[in-house]
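> next comes the sequence, and after it the predicted model I'd like to discuss.
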Amino acid sequence: MSANHDPASGSLAAASGFDVLSDVLRCVRLTGSMLFLVDARSPWMSWAPKADAFRRVALPDSQHLVSYHVVTQGGCWAGLRDAESERFETGDVLVVPHGDAYFLADSPDTPAAYGPEEAVDFFRSMAAGEMPSVVSEGGEGAERAQFICGFLGCDRRPLNPVLDALPPMIHLRSAVRPDDRMGHLISFALCELREPSSGGRGVRLRLAELMFVEVVRRYLETVSGASAGWLAGLHDPLVARTLALLHASPARHWTLEALAAQAGSSRSVVAERFAHFVGQAPMQYLTQWRMQLASRLLAEPGARKVAAVAEAVGYESEAAFSRAFKKCVGMAPSAWRMRGAG
């Protein structure tokens, strides 16, 4: 549908209850890559290099790799490499959103037992399904820890507002609550990992996605009082309404005046609050989000013609769309389609 054909009267209704977080996670192509369980005995240290070092062997079609770890038994120390470590207890979650090198260990002083090449070889074998779903680590000491390792691929550009809003490392404390979603997911994952069965690999990859989404939702709760950031903006009524309007009807011919009217505020207030939380003007955000939608459409098998993609994201002119896409992404839509999204 052309942007000019999107009825203004239906925009607020379309945005009412619109799940912006789900829309973003869908459009950035969140894809499970690996899920396995580590059973570690002291002394032990498990570490991963920067994600770019093993992303192409783990999930070659993905732009970016996110890792997270859920401590299911015992405790450990963890953190980014060359940074101060933190103590993790049963139920805590470590998230490394931006691909930094990191570690988990029984003690901050425990040395690594393998190097970068061995680490990449491990991820290559695990991604290929050549490794067991439960991995033993460390020595024969009395102290024991277990943790689930999850890895996911996603798009990073043109725009991934969830990823951009996350810090280099997240430590969610006591993420497992009695009778809650995360607890059920962890129990399901442990069952699948310890007792592999037919179709288990596919189930584990979906579980990797579900557990990460639940982690993001938990983190969203912790930023409810934050002063700025895209995720914090979801807690601000005006910014949340504005985001919902843009995501519900990205192809509409939006203006700041129309957006403010639909959001129920003035132009200046919408512009100020949106920029404060999101870090850019509403129309600039809309352009980048349209390019994210377009990049996904262009990368799909049997993708539509560029003109059809342009119309789908709100451009009546293929030339105008191509100029905007190249300015945002750095290459023409046809070139993006040929090289894929990787």
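Sure thing, it's come through.

> from here on, just use CA atoms for contacts and neighbour counts.
Noted.

> hmm, who's touching the longest helix anywhere in the chain?
As assigned by DSSP state H, the longest helix anywhere in the chain is helix 200-222. Contacts to helix 200-222, defined as CA atoms under 8 Å, 6 or more residues apart in numbering, come from residues 30-35, 68, 93, 150-152, 172, 175, 181-182, 185-186, 189, 192-193, 231-232.

> let's bring in a second one:
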Amino acid sequence: MSHAPHLPSDLISELLTGMRLHGVQYRRIQTGPTFGLGFPPKPGHAYFHYLAVGTATLRGEDGSQHLLSAGDVVLLPRGEGHALLSGENHPVQCLETIDAAPLGDTVSGIDTCPSTHAVPSAVLFHGCMVFDLGGMQGLSKVMPAVMLADGNGTQFPGLLPMVDAMKREVCSGRIGFAGILARLADAVAAMIVRDWVERGCDGASGLVMAMRDPRLSLSLLALHKDPGRDWTVEALAAESNISRSVFADRFQTVIGTAPLRYVTELRMQLASQWLTHHQSLSIEVVAERLGYASQAAFSRAYKRVMGHSPGATRRGRSLISP
């Protein structure tokens, strides 16, 4: 398979460093020979599935089907509704209506395997979480609905030992397995995203094109590393080693927005994530980190971009659930 030109490694590192899975709730699921599990749409979230034992068909909302076998990992970064089935026409039951037994702080167990079957036909590890790409959050909108990794294939070097470790943890249920599985899932999801980015993001435009631009990528990297700096168009252009006018025109053409508007939107994305997931950071501290001289100036910019106040985001963080 021919790969598109790779993105600069520094930008890929920045993307993966900022990637977080928040509010994760995992389920260890084992089934009999026939099953149909439904997963409702979860905007702003991602679904993660690892099939440890057996086979299944993943059916998307659009009717598309993906055949899964033991060792396969699936990431649905936009949280679209779907089903996992033993057969094409098997009835589907929403997973959220099935009783689950707690196995840890963030993991529960579901067992639909009939008592007449000594061994489950399928065993899988499922997660639903807030999918946070930090300052690169715009990339989630252009990711494929379904990102499939064959844990036994050659496309993902290094994935096989992690998948083997996940299988051991899923099947053994040893003490502390929940925390180990969560960390392995973080790493596997990052590998899937990295592969997609390295392959050129399937030709996605806008931010991805800018990341591949040898000039614009320099200013983007500097901006994402230090979003609180007093950025001007001149300063961004200097990072790209081109004139202000050429930089502004190229930035507008490739990304579709003016440079300073992009700076403000990036800051507000970061602010929203910090306010939602980092209770210890006050609004004043967030404003200071993002380069605002006063909390009032920050709040005005935040409301203009996000449509509500920073305080409303902070108050609503407890309402976020997978």
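That came through fine. Everything quoted here is computed from the prediction, not taken from an experiment.

> would you pull the TM-score for this pair?
The TM-score (TM-score structural alignment, normalised by the length of the second structure) is 0.77; 307 aligned residues with a CA RMSD of 3.7 Å.

> one step back: which residue numbers in the second structure does the longest helix of the first structure align to?
On the second structure, the counterpart of helix 200-222 of the first structure by TM-score structural alignment is residues 177-199.

> give the buried residues for that stretch.
When burial is assessed from 16 or more other CA atoms under 10 Å, stretch 177-199 of the second structure yields the following buried residues: 177-178, 181-182, 184-185, 188-194, 197-199.

> same thing with stretch 48-65 of the second structure?
48-60.

> try stretch 297-306 of the first structure
297-299, 306.

> first vs last residue of it, how far apart are they?
Here the two ends of stretch 297-306 of the first structure are set 9 Å apart, with distance taken as CA to CA, to the nearest Å.

> ok, now stretch 127-140 of the first structure?
Taking CA to CA, stretch 127-140 of the first structure runs 27 Å from one end to the other.

> in it, what counts as buried?
Across stretch 127-140 of the first structure, burial judged by 16+ other CA under 10 Å covers 127, 133-134, 137-138.

> alignment lookup: S64 of the second structure to the first structure.
Using TM-score structural alignment, the equivalent of S64 of the second structure in the first structure is E84.

> oh, that last question was meant for G307 of the second structure, not what I typed.
By TM-score structural alignment, G307 of the second structure lines up with G330.

> its match: neighbour count?
The number of residues packed near G330 of the first structure is 13, by other CA atoms under 10 Å.

> and which of the buried residues of stretch 48-65 of the second structure is nearest A222 of the second structure?
Closest approach to A222 of the second structure among those (CA to CA): F48, at 31.6 Å.

> and that closest one, what's its match in the first structure?
Here F48 of the second structure is matched to Y68 in the first structure, going by TM-score structural alignment.

> helix/strand/coil for that match?
strand (DSSP: H, G, I helix; E, B strand; the rest coil).

> quick one: furthest residue from the center of the second structure?
Computed with CA atoms, centre = their mean, the residue of the second structure farthest from its C-alpha average is T116, at 39.0 Å.

> so what's K225 of the second structure closest to, chain neighbours aside?
Distance criterion CA to CA, 6 or more residues apart in numbering; nearest residue to K225 of the second structure, sequence neighbours excluded, is E14 at 7.7 Å.

> to which residue of the first structure is the one you found aligned?
Under TM-score structural alignment, E14 of the second structure pairs with V20 in the first structure.

> just to revisit the earlier point, only the buried subset of the contacts of helix 200-222 of the first structure, as a ChimeraX command please.
Selection of buried members from the contacts of helix 200-222 of the first structure for ChimeraX, criterion 16+ other CA under 10 Å:
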select :30,31,32,33,34,35,68,93,150,151,152,172,175,182,185,186,189,192,193,231,232
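
> so which of the contacts of helix 200-222 of the first structure are in helices?
Those of the contacts of helix 200-222 of the first structure lying in helices (DSSP H): 181-182, 185-186, 189, 192-193, 231-232.

> nearest to A15 of the first structure, of those residues?
Of these, the one sitting nearest to A15 of the first structure (CA to CA) turns out to be L231, at 17.5 Å.

> if we can go back for a sec, quick one: the longest helix of the first structure to the second structure mean distance?
For helix 200-222 of the first structure, the mean deviation from the second structure after alignment is 1.9 Å (mean CA distance after the TM-score superposition for the first structure).
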